[in-house]
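**Q** This is a predicted model, with the sequence first.
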Amino acid sequence: IIFYEDKKFGGHYYECSSDCADMLSYLKCCNSIKVEDGCFMVYEQPQYSGQQYFLSKGEYPEYQEWAGLNDLIGSCRVIPKAKEATFEMQLFERMEYGGQMMDLADDCPNVVECFHTSNIFSCKVIGGNWLFFEK
């Protein structure tokens, strides 16, 4: 992944291929990004905090392209490629794997509609990588 200070891949840049907890020492801002391979979670603040954005392979010539609220990127994490050929996860309506259990093996655009519950407090990943969205 390559982070650029200017829009349309211009200006000072920082190239990264692993997790980076504090990018502020390398860049003062970030207005464009190229993801050459893989997937990354980028965070607005250092130490993997603040607003976060999921980026897959592609070009993002302006921060609005990745739904950024501003030109700040403080840290990033590599999302490892899944080694398993299958994707499976169990969702639980209570903490510590309690209550009703729901199996997932594919994308689920709306957990509330699919399982008729708005309470999900724990999960077990059996295989693959998964990404939850708040809304």
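**A** It's in. Bear in mind the structure is a predicted one, so any value in this text is a computation, not a measurement.
**Q** From now on I want contacts and neighbour counts done on CA atoms only, so please keep to that.
**A** Will do.
**Q** what's the first-to-last distance across stretch 55-73?
**A** Length of stretch 55-73, first residue to last, C-alpha to C-alpha, to the nearest Å: 13 Å.
**Q** Alongside the first one, take a look at this:
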Amino acid sequence: MTSTPGLARVDLVTRFPLVEARGVPGEMAEQHGAPEQAAAGKSHGGLGGSYKVIVYEMENFQGKRCELSAECPNLTESLLEKVGSIQVESGPWLAFERRAFRGEQFVLEKGDYPRWDAWSNSHHSDSLLSLRPLHIDGPDHKLHLFENPAFSGRKMEIVDDDVPSLWAHGFQDRVASIRAVNGTWVGYEFPGYRGRQYVFERGEYRHWNEWDANQPQLQSVRRIRDQKWHKRGCFLSS
């Protein structure tokens, strides 16, 4: 098995032979032990810099606005009647469909979002009522996906790479448990980074209901990166 310098590697670890989709220099042994214990859904490590987001009541950055540098569990409480557009000056941020950080999730990285469908890949709802800074551990990323709950069944390991289609790398769309070993990730229910978004901060997720999914379906995943280590600081979809 050869390695290609300069590329990350996605390994599919199953009960049958290893499938290598991409290579990195050197050998990468599978880790059988659990990563450093961390509660799922909680952020860890230091901030990658200051956080600032500007939220506007109307589309195209018009109307009443408010600037935030910390979490806000209810944007409509004495701030805005609704959210029509967003400018992220430094981040990243995680927004939610409902108050108190509940409901569908939306990752907001550095850039402009002139209307609601710019931040919602599922186009399920135009509601955005709470948001918080999304803390990043460091520059390295490693994610383990499992076919069944409690980290059982077929396993896929993703290291320092974005994967627009799990199927293309020999895995299936059923993902029932996850270990985020390093970094912060976002998964999508459809290929090409489309559909509902699910954020995985460093920790263990033994069942899909721990990331607020209704079913164990995940078809693409990518890294969320911070300006401290990645100066562009944002993901550009095609």
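**A** Arrived safely. Being a predicted model, the structure only gives us computed values, none of them experimental.
**Q** TM-score for this pair?
**A** The TM-score (TM-score structural alignment, normalised by the length of structure 1) is 0.86; 134 aligned residues with a C-alpha RMSD of 1.9 Å.
**Q** ok, Y60 of structure 1 - contacts?
**A** By C-alpha atoms under 8 Å, 6 or more residues apart in numbering, the contact set of Y60 of structure 1 is 8, 32-34, 66.
**Q** cutoff 7 Å now
**A** Contact analysis of Y60 of structure 1 by C-alpha atoms under 7 Å, 6 or more residues apart in numbering lists 32-34, 66.
**Q** and the residue lying farthest from the centre of structure 1, how far is that from Y63 of structure 1?
**A** The centre of structure 1 is farthest from one residue, G99, which by C-alpha atoms, centre = their mean lies 27.9 Å away. Distance from G99 of structure 1 to Y63 of structure 1, counting by C-alpha to C-alpha: 41 Å.
**Q** for F132 of structure 1, same thing?
**A** Look at F132 of structure 1 and Y63 of structure 1: by C-alpha to C-alpha, they are 22 Å apart.
**Q** more neighbours, those two?
**A** With neighbours defined as other C-alpha atoms under 10 Å, F132 of structure 1 and Y63 compare such that Y63 has more, 20 against 7.
**Q** Quick check: closest non-adjacent residue to the more buried one.
**A** N31 (5.1 Å; C-alpha to C-alpha, 6 or more residues apart in numbering).
**Q** Kindly confirm whether my reading is correct that V55 of structure 2 touches R65.
**A** Yes - counting by C-alpha atoms under 7 Å, V55 of structure 2 touches R65, with 5.5 Å between them.
**Q** More neighbours: which of these two?
**A** V55 (24 against 17).
**Q** Please say which position in structure 1 the more buried one maps to.
**A** Here V55 of structure 2 is matched to F3 in structure 1, going by TM-score structural alignment.
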